[in-house]
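Participant: coords please:
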Amino acid sequence: MTPPLNGATVADLSPWHDELIALRHHFHQHPELAFEEHHTAATIARQPGEYSYQVTTGVAGTGGVSTLRLGDANRAIGLRADMDALPISEENTFDYQSSESGKMHACGHDGHMTMLLGAARYLAATRRFNGTLHVIFQPAEERGFDSGAQRMVAEGLFDRFPCDAVFAMHNHPGRPCGQLMSRRGQFMAAGDRVFITVRGMGGYAARPHLAQDPVVGAASIIMALQTVVARNVPPDQTAVITIGMLQGGKALNVIPAEVQLRLSVRSFDGHSRAAAPAYTDIVQLQSASLGLSAEINYIEGYPVVCNSEAETSLALQVAAELVGEDKVDGEMDLLTGSEDFAYMLQASPGCLIRISNGEAQANKMLHNPGYDFNDNNLVLGAAYWSRLVERYLPPRTPL
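Facilitator: As a prediction, this is how the structure comes out:
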């Protein structure tokens, strides 16, 4: 394969478009949840192995790293793709819909894996870089705690596979296809979990005065929690509190003895986490005012995704070379979603970049049962990864 004069282009990867689509559809049909990605891992391991990579499996359980060393340079780059699906029942009816009941690739990890495998194939074929490439396939990004990236780093990922920089890509529904976006510094929020149990005394719905109703207490707590951001986080900072679960009772004529609340908390600067005592005070005082008791457990989750300056500048430069400056957004808004790639960025300089998934997906966002990854991104994403490696690990003979 003749390498392009100035690095990989979309046209160079286009001959493999149909093969990449078939591979992506295979991943989509066979989704696996966090740390259960056995079939996915086996499928992935076969691909780089055919391209002369050194394949290491069983990293953090079902993860893997494929390594290709060329030339004599000491620099190394890591490219990461996530593998796991979500516990969601798919509503799409196309011929490659999920074959696993209650599981689907509703976040595009099927596409992320395929783009990276396409780049791995291209880079092995052209061999136009000088240094070490680590292609990282990470399990359990969707877990929300004790995740794949966290385990990989804790188990010595960057000791076993040293990287001078590490990069990841995530799709972004709602923008026209063909765009690439990122930002320097803080990019995606930390994600914490709060578990609240409100306890009272159950009773008969017709005689509520003889009970201590935790449903009323939970409702009071929900309204009061909205003041945490408004009165504990500075107005120029971003934080989000969402009560995603309210569960209590099984019959309309019975007052339950217990109600459970589950919260998702997103923040960027530590103020929301520092406000954790406010959660405790609000929950306890609201409960006590109604003769109830409460238990609260605040658990810190993924840290903030913080892109490093030099690596983000390079990532954006490569994006502009590939698609044109008019299709690159280097000042993307802060995203209140969370990503466990943050753990890798705590251990190594690097950058997370977003690839637009198309405007047609605006009403079928990530984690939606009608979501689907845009196959038009497969070649673009693979070409981007290939060009980034060629830029980061330039060959002796300039492209």
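
Participant: CA atoms for contacts and neighbours, from now on please.
Facilitator: Noted.

Participant: and the residue nearest to the spatial centre of the chain, what does it touch?
Facilitator: The centroid of the chain falls nearest to Glu339 when counting by CA atoms, centre = their mean (4.0 Å). Contacts of Glu339 were listed using CA atoms under 8 Å, 6 or more residues apart in numbering, and they are 141, 188-189, 302, 304-305.

Participant: which of these has the largest number of neighbours?
Facilitator: Val304 (28 neighbours; other CA atoms under 10 Å).

Participant: what about the closest residue to Arg387 other than its chain neighbours, how many neighbours?
Facilitator: Leaving aside its sequence neighbours, Arg387 sits nearest to Ala8 (CA to CA, 6 or more residues apart in numbering; 4.9 Å). Counted with other CA under 10 Å, the neighbours of Ala8 add up to 28.

Participant: quick check: Ala8 touching Ala382?
Facilitator: No: the pair Ala8 / Ala382 is not scored as a contact, 9.2 Å apart, by CA atoms under 8 Å.

Participant: anything in contact with each of those two?
Facilitator: In contact with both Ala8 and Ala382: no residue, using CA under 8 Å, 6+ apart.

Participant: for the comparison step, fold the sequence that follows:
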Amino acid sequence: MTKRNSIPPMKEEFAAYRRELHQNPGLMYEEHFSKEMVEKKLSEWGIPFRAGLGKTGIVAIIEGQKNTSGKTIGIRADMDALPIEEASNQPWASKTKGLMHACGHDGHTATLLGVAKYLKETRNFNGRAILIFQPAEEGGRGAFAMMKDGLFEGDLKCDAVYAYHNWPYQPIGTAGIRSGAIMASVDNFDIAITGRSGHAAYPHNCIDPVMIGASLVTQLQSIVARNVPPQECAVLSVTNFNAGTGAYNIIPDTAKITGTVRTLSPATRDLVEARMKTICEEVGKTHNAKIDFHYDREIDPTINDARHTDIIADAAARVLGNENVYRDIEPSMGGEDFGGMLAKVPGAYIRIGQGVPGKDSPHNRGLHNSGFDFNDDILPIAIDVFVEVIESQLPLE
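Facilitator: Just a heads-up that it's a prediction; the model follows:
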């Protein structure tokens, strides 16, 4: 299930690194064990690197046998873990209480280390490869922190950049991709309602923020159902509604509502935010309450460039077989800060299947599940796909 015969024997070495990373997780910007391992291995293999981009981020630079093409290809892997207590029962389970690699970023890091070692040993390309070990994908905007510190500038400029995610919802031996939006934008909102408190027996003397908030939640849900065109994708989820003192007989002064919005297009994103703002203003006027609406655009959609989608899909097909590469998969309404990199440099994001027969396997558990574990059998596949991406675009001949 690989193109290069020399890659499968690498599996055990990089599976061992992956399991060590899994045992020693770090939250966003605290990926100290991962950072130290990456730096140690790059140093052992004689690969120059730059540390400290985005605090704990690392960029390795590998030159091919020739560098007359003038082109540079970037590959990115994320390194951070999640605040979840592990329940996978694997021998290499997390040693840190309350933290685990529940999204497979340990595997992504091990994959990129494998790409680094292979490229350094063979150098079978004409140009440069930039390998990006990124911190803080899980809500920390690590991609933006690295770019703020100079990623994609000066000698770190790239002509294209690629990344992948392990995908437990897809069988091992397959890959999935689509041109255009493959992951959604991530926006968060906070709504503060200020009314007038009083005795619950005399509601006519109060401005009830609980009733106003309940009305507001219902009206917000109408936006996707009645304002977003049916052919577009959008999610608006209210995730917190807090009010009251705990007393049975007091109408409180304030209520707070928070939640998230996910969209795949800039136009839908603008529409949802504008409608939310209008509804908050009108509900406030109707009930004579003060409503403060705050909307944060956290992460842009991950939008695959059409040309680079074909490049990585074709590379995956040469590794896995064309019949095993799904080229028009459904987009995910989850978010990914790699979209920020793709907004600056053209490229693509692909999913590589890791699911196996048997529903109880940790490789089939959903991402962010306490029983999840990365499938080490996809390490040779992912390494080979990215090597193929580089060597096919930067041929020596």
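
Participant: got a TM-score for the pair?
Facilitator: Superposed pair, TM-score by TM-score structural alignment, normalised by the length of structure 2: 0.91. Supporting alignment: 388 aligned residues with a CA RMSD of 2.2 Å.

Participant: tell me the buried residues in stretch 77-89 of structure 2?
Facilitator: Within stretch 77-89 of structure 2, the residues scored as buried using 16 or more other CA atoms under 10 Å are 77-88.

Participant: repeat for stretch 143-156 of structure 1
Facilitator: Neighbour-count burial for stretch 143-156 of structure 1 [16+ other CA under 10 Å]: 143-145, 147-153.

Participant: what do you get for stretch 258-268 of structure 1?
Facilitator: 258-268.

Participant: likewise stretch 196-211 of structure 1?
Facilitator: Here stretch 196-211 of structure 1 shows 196-200, 202-203, 205, 211 as buried, counting by 16+ other CA under 10 Å.

Participant: what's the helix or strand for the residue nearest to Arg387 of structure 1?
Facilitator: Using DSSP states H and E, Ala8 of structure 1 maps to neither a helix nor a strand.

Participant: residues touching it, list them.
Facilitator: Contacts of Ala8 of structure 1 by CA under 8 Å, 6+ apart are 383-384, 386-387, 390.

Participant: again, 6 Å this time
Facilitator: Taking CA atoms under 6 Å, 6 or more residues apart in numbering, we find Ala8 of structure 1 in contact with 383, 386-387.

Participant: before we move on, the earlier item: greatest separation within the buried residues of stretch 196-211 of structure 1: which pair is it?
Facilitator: Greatest spacing in the buried residues of stretch 196-211 of structure 1, by CA to CA: Ile196 and Ala205 (23.4 Å).

Participant: would TSV of the buried residues of stretch 196-211 of structure 1 with distance to Ala347 of structure 1 and secondary structure be doable?
Facilitator: Shown next, in TSV, are these (distance: CA to CA, whole Å; DSSP: H, G, I helix; E, B strand; the rest coil):
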residue	distance to Ala347 of structure 1	secondary structure
Ile196	33	strand
Thr197	36	strand
Val198	39	strand
Arg199	42	strand
Gly200	46	coil
Gly202	50	coil
Gly203	53	strand
Ala205	55	coil
Ala211	53	coil
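
Participant: give me the neighbour count for the corresponding residue of structure 2 for Ser308 of structure 1.
Facilitator: Alignment note (TM-score structural alignment): Ser308 of structure 1 maps to Asp305 of structure 2. For Asp305 of structure 2, the number of neighbouring residues by other CA under 10 Å comes to 21.

Participant: who touches stretch 306-313 of structure 2?
Facilitator: 179, 347-348, 389.

Participant: inside helices: which ones of the contacts of Ala8 of structure 1?
Facilitator: Per DSSP state H, helices hold the following members of the contacts of Ala8 of structure 1: 383, 386-387.

Participant: selecting buried members of the residues you listed in PyMOL, what would you type?
Facilitator: For the buried members of these, the matching PyMOL selection, counting by 16+ other CA under 10 Å, is:
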select buried, resi 383+386+387
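
Participant: hang on, the earlier thing: just name the closest of the buried residues of stretch 258-268 of structure 1 to Phe161 of structure 1, please.
Facilitator: For these, the nearest to Phe161 of structure 1 is Phe268 (29.3 Å; CA to CA).
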